[in-house]
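1. any chance you can model this:
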Amino acid sequence: MMNQFIEFCTNHWEMVAVFVAILITLLFMERNNGAASLTSSAATTLINNENAVLLDIRPEKEFKTGHITDSINVPATKIKDSLNRLEKHKDAPIIVVCKTGMTAGASAKDLKKAGFSKIYKLQGGIAEWQASNLPLVKK
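-> Predicted coordinates for the structure are as follows:
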């Protein structure tokens, strides 16, 4: 098996080089996203032990279909305009939640730039939360 892998890499070094370059770029971009990812269980622990604040950045319509208890809804497009609303939570851990975990990084980066220190993003977003059979509330 390993011999076949080495042979493939040798015969297709251009493809392997492109793959490695893409992988390094993705890792670099993820590192610079501004926030560490948390699994649903790690987020639950942070909420229970450190009173983490949940910031749901989905549009209001999606938020109303189901969200994590005590979440604050500030759509991603309005984060910069709503920083004063979040100011009282500046020193608390903040978990940024989106639909699938793909867009939370940009909002987390904006919060870091604004001086928020403990920013995390929910890995997999609300979709992963639901897949873990964790509760959502509707209001």
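2. CA only for contacts and neighbour counts going forward, please
-> Fine.
3. now Thr65: how far from Asn73?
-> Distance, Thr65 to Asn73, by CA to CA, to the nearest Å: 12 Å.
4. give the contact list for Thr25.
-> Listed by CA atoms under 8 Å, 6 or more residues apart in numbering, Thr25 has no contact partners.
5. could you also give me the structure for this second sequence? I'd like to compare it with the first:
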Amino acid sequence: MPQFKTIPPQEALKLIKEHPEFTIIDIRPQEDFEDEHLPGAQNLDYDGHQFQKKVEKLDKEKEYVIYCKSGVRGEYFMDKMRESGFKKAYNIQGGFVGWKIKKLPLVSD
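-> The predicted structure is shown next:
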């Protein structure tokens, strides 16, 4: 059964720890991603060229945790995933900023 939901950062961390098979997608610009991101995240720049083509390459059967800077674009992106036939995605409430405020784990390149 498809499931799409915005969840608090702490709940997202718990989901990620309990389900290592989840794919974590950072939709912020690549420069921001390179500065700091969630452990295990991959970058899919929402504003970048060829964004729709990148999304189409994603496996619709997999489960995703997505985040942007503040949570707004993540919500929009999650809706697009639902419309495109994806099965499960979670948007992090407050995005990267919300995650960082809670002092949850981050990776710097």
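6. sorry, back to before: out of Thr65 and Asn73 of the first structure, which sits in the more crowded spot?
-> Neighbours per residue (other CA atoms under 10 Å) separate Thr65 of the first structure from Asn73, with Asn73 holding more: 18 against 11.
7. can you tell me what the more buried one aligns to in the second structure?
-> Matched by TM-score structural alignment, Asn73 of the first structure corresponds to Asn43 in the second structure.
8. Glu11 of the second structure: which element?
-> For Glu11 of the second structure, the host element (DSSP states H and E) is helix 9-18.
9. what packs against the helix or strand that that helix is followed by?
-> Next helix or strand after helix 9-18 of the second structure toward the C-terminus (DSSP H and E): strand 23-26. Secondary structure elements in contact with strand 23-26 of the second structure, counted by 3 or more CA pairs under 8 Å, 6 or more residues apart in numbering; DSSP states H and E, are strand 41-43, strand 63-67.
10. against the first structure, where does the longest one fall?
-> This means strand 63-67 of the second structure. Counting by TM-score structural alignment, strand 63-67 of the second structure falls onto residues 93-97 of the first structure.
11. any buried residues in that stretch, and which?
-> Residues Pro93, Ile94, Ile95, Val96, Val97 are the ones in stretch 93-97 of the first structure that count as buried (16 or more other CA atoms under 10 Å).
12. for the counterpart of Val137 of the first structure in the second structure, give its distance to Lys87 of the second structure.
-> In the second structure, Val137 of the first structure lines up with Val107, judged by TM-score structural alignment. Distance, Val107 of the second structure to Lys87 of the second structure, using CA to CA: 28 Å.
13. neighbour count for those two, which is higher?
-> The neighbour count for Val107 of the second structure versus Lys87, taken as other CA under 10 Å, is higher for Lys87 (17 against 13).
14. great, nothing more from me.
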